[in-house]
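Peer 1: with the sequence up front, the predicted model follows.
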Amino acid sequence: MTEDALLRRVHGLWVGLAVVTGAFPAGGDVVIVHSARSRLCPPGWAGIVRLADGALVTGPDEPRTGLLRRALAGMPVDDLVRADAVAARLPVVDVLGPAVLAYLPADRFRPVAAQVTTLPTGHDDIRALMAAAGPDDSAESGLADVDSPVFVLRDGPDVVAAAGYERWPESTAHVCVLTAPDHRGRELARRTASAAVGHALDSGLLPQWRARLVGEASRKVARALGFTELGAQLSVRLDAVDRAASGQR
């Protein structure tokens, strides 16, 4: 798949998730629209997605969308997914991200051989891994949301690494990976993720990898498998517009 074809496919995914019409912005353009049903962010939040040199921003209601348009006008595209830069212009009360968005066409996949086994979602051994990893890492991994088989590696009876994917629109597989804290640094994530990615590609899906911008370990795993970073995502919860207008933060 060419870079342009890959980007067009990913553009279609995020336009659909934003629940808006038209093409994804490009060429340095930024489009800010009201979309109460946007899936770029949690309900009631503002969502920002940058892909290549364009960005799409959704606001949860007309007043906040207007605020976004006024505050972000003329802002460089790359700065739109920097939490500090956005917070300097807007009354931000909570943030998710930023996260890097990476994708893997079949012709770029670099698989890793591994003796993994599979478990169904919700299996007791997967719940034990999530408990060992803690609520924050487990929630960030997204492993509880997968609807594929879960590919696991064990140390004795215990599952110490697991990966699967959640089916997203536009035939996208959102890859989810989790490793037990005391087993990290041993390439277990790469091995389980390789199995999940291979399964997704065999199913005709485009794997997507989302990692915190500062999460170098996760990004390293993705790059090793062949993923290409195409953009980034940031979600912000804004203060009430009437308080923002009066200068209260």
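Peer 2: That came in fine, so what should we check first? Residues are numbered from 1 along each chain as shown.
Peer 1: make it CA atoms for all contacts and neighbour counts henceforth
Peer 2: Will do.
Peer 1: count of residues packed around L178?
Peer 2: 27 (other CA atoms under 10 Å).
Peer 1: quick one, what contacts the residue most central in space within the chain?
Peer 2: For the chain, the residue nearest the mean C-alpha position is R210 (3.5 Å; CA atoms, centre = their mean). By CA atoms under 8 Å, 6 or more residues apart in numbering, the contact set of R210 is 99-102, 174-175.
Peer 1: Throw those residues into TSV and include secondary structure, thanks.
Peer 2: Formatted as TSV, the contacts of R210 follow (DSSP: H, G, I helix; E, B strand; the rest coil):
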residue	secondary structure
A99	strand
V100	strand
L101	strand
A102	strand
H174	strand
V175	strand
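Peer 1: quick check, distance from the host helix or strand of A189 to the centre of its chain.
Peer 2: For A189, the host element (DSSP states H and E) is helix 188-202. Between the centre of helix 188-202 and the centre of its chain there are 17 Å (CA atoms, centre = their mean, to the nearest Å).
Peer 1: hold the first one in mind and look at this next one:
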Amino acid sequence: MDSHHHDIIRLAWSRRLGLQDSALTPFGRYIEVRPSETSVTFVQLGGASVLIGPEEAVASAAQHTDDELSRRGFLAEKLQGRGHGPVILSFAGDIGTTLDRHDPLISHDLDHVLALEALCAPDDVLAAELTRKRSWFTLLSDNEPADTAPPLSGAAYLEWEGVLADVGVLTAPAARRQGNGQVVARLVTNDAFDEGMIPQWRTNAENTTARRLASRLGYEEWGVFVTVDIST
């Protein structure tokens, strides 16, 4: 990625968080107090970061460095709340040409997405959020006729602020470690580029398999997202 990609990503996230366009300026921290919030949000993109939440909680979090706030459990422990993340934010800057599968059988129908989700654990389905996205690419088994072929893996993206394509990937348990996820992830990433967007890949920091896949596809880890629920 180059500086132009970085500027677009920071702008999109600023708008996604309901901030002014210039909030995520390089090498600075932006703090926004929202008294009615029941959670604290921390986002770091390159050298820029933002803290959002009620005044007392934000003031407490602001005493710590970005590296500390990015650590698993650190902010939740300091605020005595329920933490989510860190989620690693990765972005692709160039289209890929290698598919690693000759003439894959691909479906763009929601029915195949639903069939794939039925094969997977609820947590995996929730993380991928395929049915909340669009532009589905579902890889079907080529060992059976197309109308009865079971789904192996699926990917899709949701447009963010008109410039980011938030990608999700889901693979059936029996079809993992066979390169199936890489096929659909490559197709959906290239489709996002074709539509003029920057592909974004979000994954839990401990999901090393997903992080390795993103890296193989050319995604660069460039940010962290953490939220802490302090409503209880």
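Peer 2: Thanks, I have it. What you see is a predicted model, and the numbers here were worked out from it, not measured in a lab.
Peer 1: next, the TM-score between them, please.
Peer 2: The TM-score (TM-score structural alignment, normalised by the length of structure 2) is 0.88; 225 aligned residues with a CA RMSD of 2.1 Å.
Peer 1: and the contacts of the helix holding A189 of structure 1?
Peer 2: In contact with helix 188-202 of structure 1 (CA under 8 Å, 6+ apart) are residues 105-106, 111-114, 116, 150-153, 161-165, 173, 175-179, 206-207, 221-222, 224-225.
Peer 1: in structure 2, what residues pair with that helix?
Peer 2: Per TM-score structural alignment, the counterpart of helix 188-202 of structure 1 in structure 2 is residues 180-194.
Peer 1: how much does the matching stretch stray from structure 1?
Peer 2: Stretch 180-194 of structure 2 differs from its equivalent in structure 1 by a mean of 0.8 Å after superposition (mean CA distance after the TM-score superposition for structure 1).
Peer 1: now the helices: where do they sit in structure 2?
Peer 2: Taking DSSP state H, the helices of structure 2 run over residues 3-16, 55-61, 66-69, 74-79, 110-118, 122-128, 180-194, 208-216.
Peer 1: kindly compare burial across these and name the winner.
Peer 2: When the helices of structure 2 are scored by mean count of other CA atoms under 10 Å, the highest mean neighbour count falls to helix 180-194 (a mean of 22).
Peer 1: how close does A92 of structure 2 get to A23 of structure 2?
Peer 2: Distance, A92 of structure 2 to A23 of structure 2, using CA to CA, to the nearest Å: 23 Å.
Peer 1: please disregard the earlier target; I meant D67 of structure 2.
Peer 2: D67 of structure 2 is 19 Å from A23 of structure 2, by CA to CA.
Peer 1: find the nearest non-adjacent residue to G231 of structure 1, please.
Peer 2: L51 (4.2 Å; CA to CA, 6 or more residues apart in numbering).
Peer 1: and the one you found, what's its match in structure 2?
Peer 2: Under the alignment (TM-score structural alignment), L51 of structure 1 maps onto L45.
Peer 1: next: D239 of structure 1.
Peer 2: Counting by TM-score structural alignment, D239 of structure 1 lines up with S231 in structure 2.
Peer 1: mind listing what its match touches?
Peer 2: Counted by CA under 8 Å, 6+ apart, S231 of structure 2 has contacts 38-39, 81.
Peer 1: highest neighbour count among those residues?
Peer 2: S39 (20 neighbours).
Peer 1: that one contacts H84, correct?
Peer 2: No. If you go by CA atoms under 8 Å, S39 of structure 2 and H84 don't touch, sitting 10.5 Å apart.
Peer 1: now list whatever residues contact both of the two.
Peer 2: Listed as contacting both S39 of structure 2 and H84 by CA under 8 Å, 6+ apart are 227-228.
Peer 1: list only buried entries from the contacts of helix 188-202 of structure 1.
Peer 2: By neighbour count, with 16 or more other CA atoms under 10 Å, the contacts of helix 188-202 of structure 1 hold 105-106, 111-112, 116, 150-153, 161-165, 173, 175-179, 206-207, 221-222, 225 as buried.
Peer 1: circling back: roughly how far apart are the residue nearest to the centre of structure 1 and R223 of structure 1?
Peer 2: Taken as CA to CA, the span from R210 of structure 1 to R223 of structure 1 is 12 Å.
Peer 1: pretty sure D242 of structure 1 sits in a strand.
Peer 2: No. Applying three-state DSSP, one finds D242 of structure 1 to be helix, outside a strand.
Peer 1: that one: neighbouring residues, count only.
Peer 2: Based on other CA under 10 Å, the number of other residues close to D242 of structure 1 is 11.
Peer 1: roughly how far does it sit from V30 of structure 1?
Peer 2: 25 Å.
Peer 1: do Y103 of structure 1 as well
Peer 2: 22 Å.
Peer 1: go on, R191 of structure 1?
Peer 2: Distance from R191 of structure 1 to V30 of structure 1, by CA to CA: 38 Å.
Peer 1: just S235 of structure 1 next, same as before
Peer 2: In terms of CA to CA, S235 of structure 1 sits 16 Å off from V30 of structure 1.
Peer 1: same question for A189 of structure 1.
Peer 2: 35 Å.
Peer 1: and for A52 of structure 1?
Peer 2: 12 Å.
Peer 1: so which of these two has more stuff around it?
Peer 2: Taking neighbours as other CA under 10 Å, A52 of structure 1 and V30 compare with V30 leading, 25 against 18.
Peer 1: so what's the residue count around the alignment partner in structure 1 of A205 of structure 2?
Peer 2: Applying TM-score structural alignment, one finds that A205 of structure 2 aligns to L213 in structure 1. Burial of L213 of structure 1 is recorded as 17 neighbouring residues (other CA under 10 Å).
Peer 1: tell me how many other residues surround the closest residue to L213 of structure 1 other than its chain neighbours.
Peer 2: Closest residue to L213 of structure 1 apart from its sequence neighbours, by CA to CA, 6+ apart: A99 at 4.9 Å. A total of 21 residues lie near A99 of structure 1 under the criterion other CA under 10 Å.
Peer 1: which one in structure 2 is aligned with A99 of structure 1?
Peer 2: So A99 of structure 1 corresponds to V87, using TM-score structural alignment.
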